[in-house]
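# Next come a sequence and a model predicted from it.
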Amino acid sequence: MSLKDRITEDMKAAMRAKEADRLLTIRGLMAAMKQKEVDERITLDDAAIVGIVDKLIKQRKDSISQFSAAGRTDLVDKESAELKVLEGYLPARLSAEEIGAQVAALVAELGASGPGDMGKVMGAAKAKFAGNADMGLVSAAVKQALAR
């Protein structure tokens, strides 16, 4: 079953169970997927859907930090619930240690050295870790590897 089919089935299940908050989040995800398909005239594969989910998760995390700073606990709770639903569509994430080891190997493979090669390494890392790792952790690991 593709990720798109799973999301559709989850939407139907949320409708049947009358889970309004979960349904709203899934519909938002489906709208973002449909928008991407229409804008680029493509059919999304699982990797592209994971990219969209990553983007939506990043938006939720940013919103949570902003609402926390403003003292809006009601909105923090809402965004946190949406974040949990969206995280359910991501594949298993790599740990920080696994990311560090793979980034070190990638830096050695590319022959990169120094902060000037950050863009080259991040380009390769983005392709390698797409959907499997938090890109913030990957960026930190690349900075650390290039600082040596």
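Thanks, I have the structure now. Just so you know, these numbers come straight off a predicted model, no measurement behind them.

# Every contact and neighbour count from this point should use C-alpha atoms.
Will do.

# separation between the spatially most central residue of the chain and residue 93?
The centroid of the chain falls nearest to residue 54 when counting by C-alpha atoms, centre = their mean (1.9 Å). Using C-alpha to C-alpha, to the nearest Å, residue 54 is found at 12 Å from residue 93.

# here comes the other one, which I'd like you to weigh against the first:
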Amino acid sequence: MIREQLKSAQVEAMKGGDKERLAAVRLILAKLKDRDIELRTASNVPDDDTVVVEVLQKMAKQRRESIEMFQNGCRDELAAKEQAELDVIDSFLPARLSEEETKAAIEAIKAEVGASSVKDMGRVMAALKERHGSVIDMSKAGGLVKAALI
């Protein structure tokens, strides 16, 4: 479904003459093609939207890191270019859970698996990623899980 949205966005950008958006969408589609080639030899292939979301999240993370580095290096024009790409990538990602919703999900999983100490953090994180991996920022979730288990 997301892949079809990307393809239609590519056509719209071509017709509308939006070169920056077109370049960003083409970049996303190229990364997806690379990922599809990697998955040809995999025995356990996840569904298409899961693959697309993983690729988009990885690309978004790379853009955020680049923006920070460019801003620290006083390269605002390059940071602006990366920000424009990040905006296009974010437009295709599913809406993220808020911090309160993330904490509620963590508490539900914590109660379900019977987690009581930091030793159970791995089980909680695995269940959290399995159920909500596409809508939770897992880098921030680690700190929230740890805080919930202390």
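Arrived safely, thanks for sending. As the structure is a computational prediction, the values presented were derived from the model and not from experiment.

# thinking again about what came up before, where do the contact lists of residue 54 and residue 93 of the first structure overlap?
Residues touching both residue 54 of the first structure and residue 93 by C-alpha atoms under 8 Å, 6 or more residues apart in numbering: residue 131.

# Give me the mean deviation of the helix or strand harbouring residue 31 of the first structure from the second structure.
Following DSSP states H and E, one finds residue 31 of the first structure within helix 20-40. Compared with the second structure after the fit, helix 20-40 of the first structure shows a mean deviation of 0.8 Å (mean C-alpha distance after the TM-score superposition for the first structure).

# mind checking how far that helix is from the chain centre?
15 Å (C-alpha atoms, centre = their mean, to the nearest Å).

# now the helix or strand just after it: which residue numbers in the second structure?
Sequence-wise, the next helix or strand downstream of helix 20-40 of the first structure (DSSP H and E) is helix 46-70. Under TM-score structural alignment, helix 46-70 of the first structure corresponds to residues 49-73 of the second structure.

# In that stretch, which residues are buried?
Across stretch 49-73 of the second structure, burial judged by 16 or more other C-alpha atoms under 10 Å covers 51-57, 59-60, 63, 66-67, 70.

# on that earlier part again, report the separation between the closest residue to the residue nearest to the centre of the first structure other than its chain neighbours and residue 88 of the first structure.
Nearest residue to residue 54 of the first structure, sequence neighbours excluded (C-alpha to C-alpha, 6 or more residues apart in numbering): residue 131, at 7.2 Å. Distance of residue 131 of the first structure to residue 88 of the first structure, computed by C-alpha to C-alpha: 12 Å.

# between these two, who's got more neighbours?
residue 131 (23 against 10; other C-alpha atoms under 10 Å).
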